[in-house]
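# This is a predicted model, with the sequence first.
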Amino acid sequence: MSRDRLLRAGAFLERHLFDPIQPEDIAAASALSLRSLQRYFATAVGESLSGYLRGRRLTHAAQQLVLGHQDILSLALDCQFGSHEAFTRAFSRHFFMSPSAFRQQGCLQHNYYRPSLDLAMLAELAAQHQQPPHITPRAQQPLWGLTQAMQTDELSGAGLGIALSQLNSQLCSLFGPRTPTRVFYFKSQPGQCRDFLLLVATAAGPGMPPQGITALTLPAGYAATFTLHGDESQLPVFMYHCFAQWIFHSGWHFADAPIELQLPDEQHPRFRLTLPVRTTPCPVYRLW
């Protein structure tokens, strides 16, 4: 089936995101039967057409809240929810916090945002579906490192590169220039999604860590490593797949531990992300 029809459906959806459209309207605009569109959409995008439409509307709402939108009821009505209560329930299920809490703690870069449907998005999702993450067992790993507070919006682009360069330089001055380093990030406080700690670490040495060094122990378990196939512009699609698709449909669960970033280098020219995963739901939510 032509991908052009799916792109036509996506374009129609974006033009009428705040109109009272139904899935049948999107199917008609793409010249497909509703059943055919739903089947092809689920295969190519990884979720239902109605779920994606709701997710795009909630993404717009989340972005408006971060920008300071004060009237939650009008935002709910704009996004085609019939009441404040219905909007709050849907928003809380999607972003794991209420709209008012998201306005205080949310960020413009969020793992559960639904990116707009275009050719680059479909290409990245197709690559992710065809090449699932590499899952490996991991022993307990004690680490020493240096941390820097970051906001989620800063965990990509130039700000991330500058912070990593500074931390890596400081770490090498303490432990030697040939020290292999790894990059992690985790929440500075539980229950929020804006403020993180960026950690550049190396294997822990004997005894106590030097003054000013953060000691961190990665728990034993499994790790799922994803590879970004497109360029940096596809990071939102990549995160959407990792957190909003794979982790909910794979049978694995997030293991509540730091997430590892692996930036492109000579050996690995693509961005990689390693999630700690477990076979059962994590019973306790801690710092990470």
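Everything's here; your move.
# only C-alpha atoms for contact and neighbour calcs from this point on.
OK.
# Show me what the lengthiest strand in the chain is packed against.
The residue-count maximum for a strand in the chain (DSSP state E) belongs to strand 141-151. Strand 141-151 sits against helix 158-175, strand 195-203, strand 214-218, with contacts defined as 3 or more Cα pairs under 8 Å, 6 or more residues apart in numbering; DSSP states H and E.
# among those, which is nearest residue 268?
Evaluated with Cα to Cα, these place helix 158-175 nearest to residue 268, the distance being 16.6 Å.
# buried sites along the closest one?
Residues of helix 158-175 classed as buried by neighbour count (16 or more other Cα atoms under 10 Å): 163, 164, 167, 168, 170, 171.
# alright, now check it against this:
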Amino acid sequence: MKQLSPLERAVEYIEAHLNEDIGLGEVSRAAGYSYCHMTRLFSAVMGESVGRYIHRRRLYSAAEKLLHTDRRVLDIALDSGFASPEAFSRAFKAAFGQSPAAYRRAGLDLVTSAKRGLAPGDVEHIANNISHTPELVWQPEIKLAGIRGVTSLSDNRLPALWRQFLGLRAELLGPGSPGPGYGVCETQKTVYTKNGDVAFITLVGSPVKRLDGLPPPLVGKTVSAGKYAVFTHRGTLANLFITYQYIFGTWLPAAGEELDEREDFELYERPVTAFDDPDNEVKIFVPVR
């Protein structure tokens, strides 16, 4: 019997439990991945978050039932996880441009896949600005002092968080503190939102020798030691998502590596002077077993 990949296990679980109250937590557990890893993997390959995929699949399943059965719209709505026909109708119209009743009358199957295609700029970035073969390293434990903030797949708030931290760093950690910056996606603090988006709690900071006695609002964090696959991203930070898309959607399925439960993180060895600076360079550390 073929051994399923984590993504295949996730999709198989979703399809088997499509009409149940499931979300990112249940899907991650079924696939054997953490929230953060599953979100990155799923978004890279499928082009959308787990929550939005579930929502879309429920609507597409409902569309098929509208065309190929004579069941009442009310029953289809309830089976699809909607609390009322009105909520179902609003969501259906947003997805297909017409009400469930009009869709049934038209008799046209508009169900199509929603996987995000690659734009020409994406291809150029993947070809020229990503190290395609990562360096495998053993990274010792790192103590970080920094600040936490929330970002999401739909609303990148990391630039503002970095500006806030860099404004505090010299003042709170001393004039000799400037050095490499780290950004850590905190796996256990990922939040699955009602609209299908995913909000990440992220810590940005710098290495310190001790974590006790940090002046507020700084907080401490220890990044676990272990084996990491290290990729280099170059150019505008707006393309970081494309880099993660390559790592989790292309490299990981082909590499034969297994993700570990430790958190992935970004290392900025050189100061970032502008979000779109073509000379930006970020090292991405992906935990592997």
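On my side now, so go ahead. Note that the coordinates shown come from a computational prediction; the quantities given were computed from them, not determined experimentally.
# Once they're superposed, tell me the TM-score.
For this chain pair, the superposition-based TM-score is 0.51 by TM-score structural alignment, normalised by the length of structure 1; 190 aligned residues with a Cα RMSD of 4.2 Å.
# Verify the stated contact: residue 131 of structure 2 with residue 231.
Yes. With contacts counted by Cα atoms under 8 Å, residue 131 of structure 2 reaches residue 231, the gap being 5.6 Å.
# Among the two, which residue is more densely surrounded?
For residue 131 of structure 2 and residue 231, the more surrounded residue by other Cα atoms under 10 Å is residue 231, and the numbers stand at 22 against 17.
# Surely that one touches residue 137?
No. Taking contact to mean Cα under 8 Å, the distance of 10.9 Å between residue 231 of structure 2 and residue 137 leaves them out of contact.
# which stretches of structure 2 form helices?
6-16, 24-31, 35-46, 50-68, 73-79, 85-96, 100-106, 120-128, 158-173, 240-246, 252-255 (DSSP state H).
# right, so those helices: which one is the most enclosed?
For the helices of structure 2, the stretch with the most neighbours on average is helix 35-46, a mean of 23; neighbours defined as mean count of other Cα atoms under 10 Å.
# what's next to it, contact-wise?
Contacts to helix 35-46 of structure 2, defined as Cα atoms under 8 Å, 6 or more residues apart in numbering, come from residues 7, 24-25, 28, 48-50, 114-116, 185-188, 190, 198, 200, 244-246, 248-250, 259, 263.
# one step back: mind putting the helices of structure 2 into CSV with distance to residue 227 of structure 2?
Supplementary listing: these in CSV, determined by distance: least, Cα to Cα, whole Å:
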stretch, distance to residue 227 of structure 2
helix 6-16, 20
helix 24-31, 21
helix 35-46, 16
helix 50-68, 27
helix 73-79, 45
helix 85-96, 43
helix 100-106, 51
helix 120-128, 24
helix 158-173, 26
helix 240-246, 18
helix 252-255, 15
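# Residue 278 of structure 2: which of these is closest?
Among those, the nearest to residue 278 of structure 2 by Cα to Cα is helix 120-128 (11.2 Å).
# Trace residue 126 of structure 2 over to structure 1, please.
Residue correspondence, TM-score structural alignment: residue 126 of structure 2 in this structure matches residue 125 in structure 1.
# closest one to residue 91 of structure 1 among the helices and strands packed on strand 141-151 of structure 1?
Nearest to residue 91 of structure 1 among those is strand 195-203; the distance by Cα to Cα comes to 20.5 Å.
# Provide the aligned range in structure 2 for the closest one.
Strand 195-203 of structure 1 lines up with residues 199-207 of structure 2 when matched by TM-score structural alignment.
# Contact partners for residue 115 of structure 2?
45, 46, 47, 48.
# Now distance to residue 88 of structure 2 too, for the residues you listed, in JSON lines please.
Conversion of the contacts of residue 115 of structure 2 to JSON lines gives the following (distance: Cα to Cα, whole Å):
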{"residue": "45", "distance to residue 88 of structure 2": "27"}
{"residue": "46", "distance to residue 88 of structure 2": "24"}
{"residue": "47", "distance to residue 88 of structure 2": "23"}
{"residue": "48", "distance to residue 88 of structure 2": "21"}
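# And those, which two are furthest apart?
Maximum pairwise distance among the contacts of residue 115 of structure 2 (Cα to Cα): 8.3 Å, between 45 and 48.
# does residue 41 of structure 1 sit in a helix or strand, and which one?
helix 34-45 (DSSP states H and E).
# elements contacting that helix?
Helices and strands touching helix 34-45 of structure 1, as assessed by 3+ Cα pairs under 8 Å, 6+ apart, comprise helix 3-15, helix 23-29, helix 49-66, helix 119-130.
# Tell me how far the third one lies from the chain's centre.
So that's helix 49-66 of structure 1. Centroid separation for helix 49-66 of structure 1 versus its chain: 15 Å, with Cα atoms, centre = their mean, to the nearest Å.
# tally of neighbours for the closest residue to residue 192 of structure 1 other than its chain neighbours?
Here the nearest residue to residue 192 of structure 1 in space, its sequence neighbours aside, is residue 105; by Cα to Cα, 6 or more residues apart in numbering that works out to 5.9 Å. Counted with other Cα under 10 Å, the neighbours of residue 105 of structure 1 add up to 16.
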